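A.B. asks: Sequence and computational prediction follow.
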Amino acid sequence: MVDAFAGRRQFLAGLLATGFMPKPSWADAGSPSFLAAAAKPDGSYVLCGISADLQVRFALPLPDRGHAAAAHPTRPEAVAFARRPGTFAIVIDCAQGIERAVLSAPAGRHFYGHGAFSADGSLLFTTENNYEAGEGRIGVWDTRQGYKRVDEWASGGVGPHDIKRLPGTERLVVANGGIDTHPDSGRTKLNIATMQPSLTYIENGRVVQDVALGEAWRKNSIRHLAVASDGSVAFGMQWQGGDVAPALVGVHHPVKGLRILDAPSDDVRRMQGYVGSVAFSNDGARIAVTSPRGGVMQVYDTKASRFSHNIAEPDVCGVAAMGHGFAMSSGQGSIKHIDDRTPYTTRHTNLQWDNHLVPVVDASV
């Protein structure tokens, strides 16, 4: 936990006093592999760093419930986002355990709980709702100026939730869920009859590709994203229609196009219309999606474009690639490494893990 790094911080302070200070890296924060928000038994909230052996390396306080985070690519810094419709995001120095900045959504905006950095970490991009206009926005924040807001772009749709940067590029992909909400109505969905989910690709503030699902899929809200090294984008959906969703998982490639992944209706039903997180395996051959409502993680074969198998886990939501398999976390406190269909490592904590496991990739090493 945080106190375990007191000695490390004292050591760094000593180096600073001598005038020699190495550039801090994620190793100075305990070399976490993942970030995750959680609730403690006393009802307070924290952002945690989780190591490759699934140990909690730090737990830093948050003012309210968190959703996801963004890990800076070159220094041990994280931006923790409030659960939507939140209006704050906290910039945390994870090595020193201190707050560096607070991002506040401009008037008439709220965050959707996700963000992504540019390749060099100089810019942060946040998904936002212009709720009076019912339009999605991407906030642009300059990290070199203390996370000063310097621009905002149209997301190309309504209700932008997740955002990722395609590997090796500065192109962003945005999950426009298509659902209009307003703080005056809480989390009430205001436009189900007319919603239009989409994926948009944005570069230098301009939408360069817009991918709609089509009329038959119009009530499948695109919520969460994962990207593979070849530029493929996996997306998990949340069904807003009646009966059983036709499917809940898809893949898009900017050149190869759109594929909806096939699954037996009983397995789709088991997800209860809700994908909470999605991840590619490290080799890109599989996609894992989770449903806390259904208490299940499902794995899809990307080559066959279809469902492979279920892994039951109560209140599971967070998922990320790990080794040959996946790491997953649950609201009941467990963190597991799943290799194929077998739990390889399991840790039990007294924390209630929130929705996402965010990979930490240190580009400075």
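C.D. replies: Everything's here; your move.
A.B. asks: from here on, contacts and neighbour counts on C-alpha atoms
C.D. replies: Noted.
A.B. asks: just to confirm, which helix or strand has residue 68 in it?
C.D. replies: Per DSSP states H and E, residue 68 falls inside strand 66-71.
A.B. asks: Name the surrounding residues that touch the helix or strand just after that strand.
C.D. replies: Next in sequence after strand 66-71, counting helices and strands by DSSP H and E, comes strand 77-82. With Cα atoms under 8 Å, 6 or more residues apart in numbering as the test, strand 77-82 has contacts from 37, 47, 64-72, 88-95, 111-115.
A.B. asks: Can you list the buried residues in strand 77-82?
C.D. replies: 77-82 (16 or more other Cα atoms under 10 Å).
A.B. asks: And stretch 129-139, by the same measure?
C.D. replies: Neighbour-count burial for stretch 129-139 [16+ other Cα under 10 Å]: 129-131, 134-139.
A.B. asks: Pick the one among the residues you listed closest to residue 157.
C.D. replies: residue 136 (5.6 Å; Cα to Cα).
A.B. asks: in terms of contact, does the closest one touch residue 158 like I think?
C.D. replies: Yes. Contact between residue 136 and residue 158 holds when scored by Cα atoms under 8 Å: they sit 4.8 Å apart.
A.B. asks: what's the overlap in contacts for the two?
C.D. replies: Applying Cα under 8 Å, 6+ apart, one finds that residue 136 and residue 158 are jointly contacted by 129, 176.
A.B. asks: contacting residues for the most centrally placed residue in the chain?
C.D. replies: The centre of the chain sits closest to residue 68, judged by Cα atoms, centre = their mean, with a distance of 5.1 Å. Contacts for residue 68 were tallied using Cα under 8 Å, 6+ apart; they are 36-37, 80-83, 113-114, 355-358.
A.B. asks: if you set the cut-off to 7 Å instead, what comes out?
C.D. replies: By Cα atoms under 7 Å, 6 or more residues apart in numbering, the contact set of residue 68 is 36-37, 80-81, 113-114, 355-356.
A.B. asks: Could you save the residues you listed as TSV and add columns showing secondary structure and distance to residue 211?
C.D. replies: Listed next are the contacts of residue 68 as TSV, based on DSSP: H, G, I helix; E, B strand; the rest coil; distance: Cα to Cα, whole Å:
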residue	secondary structure	distance to residue 211
36	strand	30
37	strand	31
80	strand	29
81	strand	26
113	strand	22
114	strand	20
355	coil	26
356	coil	25
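A.B. asks: Out of the residues you listed, grab the one that's most surrounded.
C.D. replies: Counting neighbours by other Cα atoms under 10 Å, residue 37 leads the contacts of residue 68 with 31 neighbours.
A.B. asks: Quick check: which element contains the closest residue to that one other than its chain neighbours?
C.D. replies: Excluding its sequence neighbours, the residue lying closest to residue 37 (Cα to Cα, 6 or more residues apart in numbering) is residue 47, at 4.4 Å. If you go by DSSP H and E, residue 47 is part of strand 45-50.
A.B. asks: ok, second structure coming up, stack it against the first:
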Amino acid sequence: MTNRRHFIAGMLATGLVPAPTWADAGGPAYLAAAGLSDGSFVLCGIDAALEVLFQLPLPGRGHAAAAHPSKPQAVAFARRPGNFALVIDCITGRVTATLHAPQGRHFYGHGVFSADGSLLYTTENDYANGIGRIGVWDAALDYVRVDEFASGGVGPHDIKRLPGGDTLVVANGGIDTHPDSGRAKLNIPTMRPNLTYINGRRISEQVELPPEMHRNSIRHLAVGSDGQVAFGMQWQGDGDAPALVALHRQGSAPLLLEAAEDMHGYIGSIALSDDGAEIAVTSPRAGLVQMFDATRATYGRSIALTDVCGVAAASDDFIVTSGTGILQRLSGRRTPERPLMWDNHLVRL
């Protein structure tokens, strides 16, 4: 694979080959950040057979990544409250650009490209003012920051794009933080999470949870091919957590999904199946993967897996990762444990 990368890089320099695609990077199907036993961190490309195609070094712990829709480029984000994001050429393994959060900001670990790949949107904390912002970066100009706009709330974490256009959906978790206080949560009594839709950089719709659930931080998103949004939450209140998974369609109220097992108030990742019929959510705290029927809005089953967090759809299944080095299909196929401590998310290309 290394020789192939060097060959392609040399041909590109001469202008003798067309613009590279993801196939030229070995055809990875997924991206995931991981930690190594020596304390270093990497971004990995994983193929559909669950083989690790490449490991590219990161300067610190990663969280999620954004994959360019056509070019073999990945933007790897630091874990909150990180200030770096690296644009990586997944053919050569070279860092081609570094994004720095503006003064008074930090990233939340997530981002998404516009439909044509020309712009990258990043979730950010304006911690001096305690509000969320969406940064806009021009991919054609080596990821120069060109704009920003309101996220519609506090603590924007995940961000996705709805299919068929450039409508964005943002998970505003509602939690105010400040780097001077580390990862401390500063406004739990007054937090108000919401799901915000943004079109043309203006808010087109916002959805809040019932008042008694205002401490249920909306964190992670999955979007179906029909525009349905599934979201996972993290409970910041006392006592037993309420529903931690919900579905939403624009113009309607959120539909809360009740589960049978205790997820310890924490959903780490969420994914929708390709046909939109199933939802998979993970909780590293509970060591569980939970499955829901998205068409009936009912709980299905759970699978125990220590420190599980990353989850993504496959063609007819789900893939999960764990901090113990496991990478497996939920249907049963598991690769041998690797010296890779998989981080929170598994990003499908």
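C.D. replies: Received the coordinates, thanks. Keep in mind the model is a prediction, meaning the values are calculated, not measured.
A.B. asks: that older thread, what's the farthest-apart pair in the buried residues of stretch 129-139 of the first structure?
C.D. replies: For those, the maximum inter-member distance is 15.5 Å, found between 134 and 139 (Cα to Cα).
A.B. asks: Just give me the match in the first structure for residue 4 of the second structure.
C.D. replies: Alignment note: residue 4 of the second structure maps to residue 8 in the first structure; criterion TM-score structural alignment.
A.B. asks: where does its match land in three-state SS?
C.D. replies: Under the three-state scheme (DSSP: H, G, I helix; E, B strand; the rest coil), residue 8 of the first structure adopts helix.
A.B. asks: Might one say that residue 135 of the first structure is in contact with residue 153?
C.D. replies: No. Counting by Cα atoms under 7 Å, residue 135 of the first structure sits too far from residue 153 to count as a contact (10.7 Å).
A.B. asks: so can I have CSV of the buried residues of stretch 129-139 of the first structure showing secondary structure and distance to residue 215 of the first structure?
C.D. replies: Putting these into CSV (three-state DSSP; distance: Cα to Cα, whole Å) gives the following:
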residue, secondary structure, distance to residue 215 of the first structure
129, strand, 24
130, strand, 25
131, coil, 25
134, coil, 21
135, strand, 20
136, strand, 21
137, strand, 24
138, strand, 26
139, strand, 29
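A.B. asks: My read is that residue 315 of the first structure contacts residue 333, right?
C.D. replies: No. Taking Cα under 7 Å as the definition, residue 315 of the first structure is not a contact partner of residue 333, at 9.4 Å.
A.B. asks: Next up, the contacts around residue 233 of the first structure.
C.D. replies: Residue 233 of the first structure makes contacts with 225-227, 251-253, as judged by Cα under 7 Å, 6+ apart.
A.B. asks: Which position in the second structure pairs with it?
C.D. replies: Checking TM-score structural alignment: residue 233 of the first structure goes with residue 229.
A.B. asks: Next one: that match relative to residue 38 of the second structure, how far apart?
C.D. replies: Remark: distance between residue 229 of the second structure and residue 38 of the second structure (Cα to Cα, to the nearest Å) = 38 Å.
A.B. asks: got it, and residue 46 of the second structure?
C.D. replies: Residue 46 of the second structure is 21 Å from residue 38 of the second structure, by Cα to Cα.
A.B. asks: These two: who's more crowded?
C.D. replies: residue 46 (24 against 7).
A.B. asks: Could you find the closest non-adjacent residue to the aligned partner of that one in the first structure?
C.D. replies: Using TM-score structural alignment, the equivalent of residue 46 of the second structure in the first structure is residue 50. Leaving aside its sequence neighbours, residue 50 of the first structure sits nearest to residue 56 (Cα to Cα, 6+ apart; 4.6 Å).
A.B. asks: rewinding a little: from residue 36 of the first structure, how far off is the residue nearest to residue 37 of the first structure?
C.D. replies: 6 Å.
A.B. asks: Check residue 335 of the first structure too.
C.D. replies: Distance of residue 335 of the first structure to residue 36 of the first structure, computed by Cα to Cα: 11 Å.
A.B. asks: picking that back up, tell me the counterpart of the residue nearest to the centre of the first structure in the second structure.
C.D. replies: Looks like residue 68 of the first structure aligns to residue 64 there (TM-score structural alignment).
A.B. asks: from memory residue 75 of the first structure sits against residue 25, does it?
C.D. replies: Yes. With contact defined as Cα under 7 Å, residue 75 of the first structure reaches residue 25; the gap is 4.8 Å.
A.B. asks: Count the residues that sit near the closest residue to the match of residue 4 of the second structure other than its chain neighbours.
C.D. replies: Nearest non-adjacent residue to residue 8 of the first structure, counting by Cα to Cα, 6+ apart: residue 28, 7.4 Å away. Neighbours of residue 28 of the first structure under the rule other Cα under 10 Å: 18.
A.B. asks: Residue 28 of the first structure maps to what in the second structure?
C.D. replies: So, by TM-score structural alignment, residue 28 of the first structure is matched to residue 24.
A.B. asks: cool, residue 260 of the first structure as well?
C.D. replies: Residue 260 of the first structure maps onto residue 256 in the second structure, by TM-score structural alignment.
A.B. asks: ok, now which ones touch that match?
C.D. replies: 243, 245-247.
A.B. asks: how close does it sit to residue 207 of the second structure?
C.D. replies: 13 Å.
A.B. asks: do residue 170 of the second structure as well
C.D. replies: Taking Cα to Cα as the measure, residue 170 of the second structure falls 11 Å from residue 207 of the second structure.
A.B. asks: Need the residues touching each of those two.
C.D. replies: Joint contacts of residue 170 of the second structure and residue 207 (Cα under 7 Å, 6+ apart) are 195-196.
A.B. asks: the more surrounded of those two?
C.D. replies: More neighbours surround residue 170 than the other of residue 170 of the second structure and residue 207, with 26 against 16 (other Cα under 10 Å).
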